[in-house]
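J.: Fold the following, please.
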Amino acid sequence: MTTAVQHPPRDIRQDDDHPVDAATIRRAMGRVPTSVAVVTALCDGEPVGMTIGSLTSVSLDPPLVAFFAFAGSSTFAKLRRCHRFCVNVLAEDQAEICHGFARLDGAKFELGQWENHHGIPTIHGAVATVLCEQDHVFEAGDHLGMIGRVTDVEFSDHRPLVYYRGQTSQLHSSGSWE
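T.: So this is what the prediction gives:
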């Protein structure tokens, strides 16, 4: 019988003379690869969208997803007024869309190929298209979170675009995708 050796938890808190700062947290969390997605909606007849790197599955029953945005984001302020939205998980060949929607200005919806799915603009060729109804918005430090109740999902076998160490990256696989 093999038993696991349990080590006491490390105290990662720094003392009062050396508090953990935002730059250190950013560098540490940058080592965690994240999905790259563009959240889109139709608000007051106008398409709106923003790049996110914080998508997470919250619940399977009921089906809920969440993402986070800087509390001062003017795009998020528009998105939170929309009842329905779509999370478009980007494919590895869609970095231009990622960077375009991360900017404050520009003709974002001229990038990539677009479809209309239940009245919401969706990105053709995305790894996953997750249509949601807004469940609620909540505060989380200097960010706001939005939980969406999933109403429809489509997905493909395209390889995802990921964000790692401050830049978009591609996954490399030595095996097959199952």
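
J.: going forward, measure contacts between C-alpha atoms and count neighbours the same way
T.: Will do.

J.: what number of residues lie near the residue nearest to Ala66 when sequence neighbours are not counted?
T.: Among residues not flanking Ala66 along the chain, Ile147 sits closest, at 4.3 Å (Cα to Cα, 6 or more residues apart in numbering). Close neighbours of Ile147, defined as other Cα atoms under 10 Å, add up to 21.

J.: Let's see this one next, to set against the first:
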Amino acid sequence: MLEQTAPVSAPLDQRSFRDILGRFPTGVVLVTANAAHGPVGMAVNSFTSVSLEPPLVALCAGRSSTTWPGVRAAGRFAVSILGEGHAELCRLFSERGADRFSGREWAYTPAGHPVPAGVLGWLDCEISVIHPAGDHELVVASATEGALSGAAAPLVFHAGRFRGLAA
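T.: Got it, this is the predicted structure:
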């Protein structure tokens, strides 16, 4: 028979909420687009598949992001699934004001979005709908093209750190 005990609880402030959710490991992707003023991109760990038919994905973009307005205005973007060797690139794409595209090797999707070398896979996407969600926007997008392009171990974000995961 299982013994029942009450969980220890604490008020749910922003720090506690973030710490609790940080125990949930997530994959990490780059979202890139060709904005009116050139390429833009951001690191995202709130990304998931939604539907196989039609192929839909979802991500959450922070309302305070300086990159998201360019992606949103483009209406289309690429998602690059990162491998464990992309931790530094992911950190760079998480920094405000960083020069994210210079001095790196880029491939381009059929829609013309930049994809970093060595990603595990990529998708070209078109924004279908955007829902307000607190301090973020929940974005649902149609995946229009994609490919697997690598077999390395994925990059995982857990407890505030990037980690590898055996493939």
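
J.: After superposition, what is the TM-score?
T.: The TM-score (TM-score structural alignment, normalised by the length of structure 2) is 0.89; 165 aligned residues with a Cα RMSD of 2.2 Å.

J.: picking that back up, corresponding residue for the residue nearest to Ala66 of structure 1 in structure 2?
T.: By TM-score structural alignment, Ile147 of structure 1 lines up with Val140 in structure 2.

J.: check which helix or strand covers its match.
T.: strand 136-148 (DSSP states H and E).

J.: That strand: how far from the chain's middle?
T.: Offset of strand 136-148 of structure 2 from its chain centre (Cα atoms, centre = their mean, to the nearest Å): 10 Å.

J.: average gap between the helix or strand that comes right after it and structure 1?
T.: Next along the chain after strand 136-148 of structure 2, taking DSSP H and E as the criterion, comes strand 155-158. In the superposition with structure 1, the average deviation recorded for strand 155-158 of structure 2 is 0.6 Å (mean Cα distance after the TM-score superposition for structure 1).

J.: any chance you could map the helices in structure 1?
T.: 22-29, 74-79, 95-102 (DSSP state H).

J.: between these, which one is nearest to Phe68 of structure 1?
T.: Proximity to Phe68 of structure 1 (Cα to Cα) singles out helix 74-79 among the helices of structure 1, at 9.2 Å.

J.: And the closest one, what does it pack against?
T.: strand 37-43, strand 46-52 (3 or more Cα pairs under 8 Å, 6 or more residues apart in numbering; DSSP states H and E).

J.: among those, which is the most enclosed?
T.: Ranked by mean neighbour count, the helices and strands packed on helix 74-79 of structure 1 are led by strand 37-43 with a mean of 24 (mean count of other Cα atoms under 10 Å).

J.: which residues in structure 2 does that strand align to?
T.: So strand 37-43 of structure 1 is aligned with residues 29-35, judged by TM-score structural alignment.

J.: Would you mind getting the average deviation of the matching stretch from structure 1?
T.: So stretch 29-35 of structure 2 averages 0.5 Å relative to structure 1 (mean Cα distance after the TM-score superposition for structure 1).
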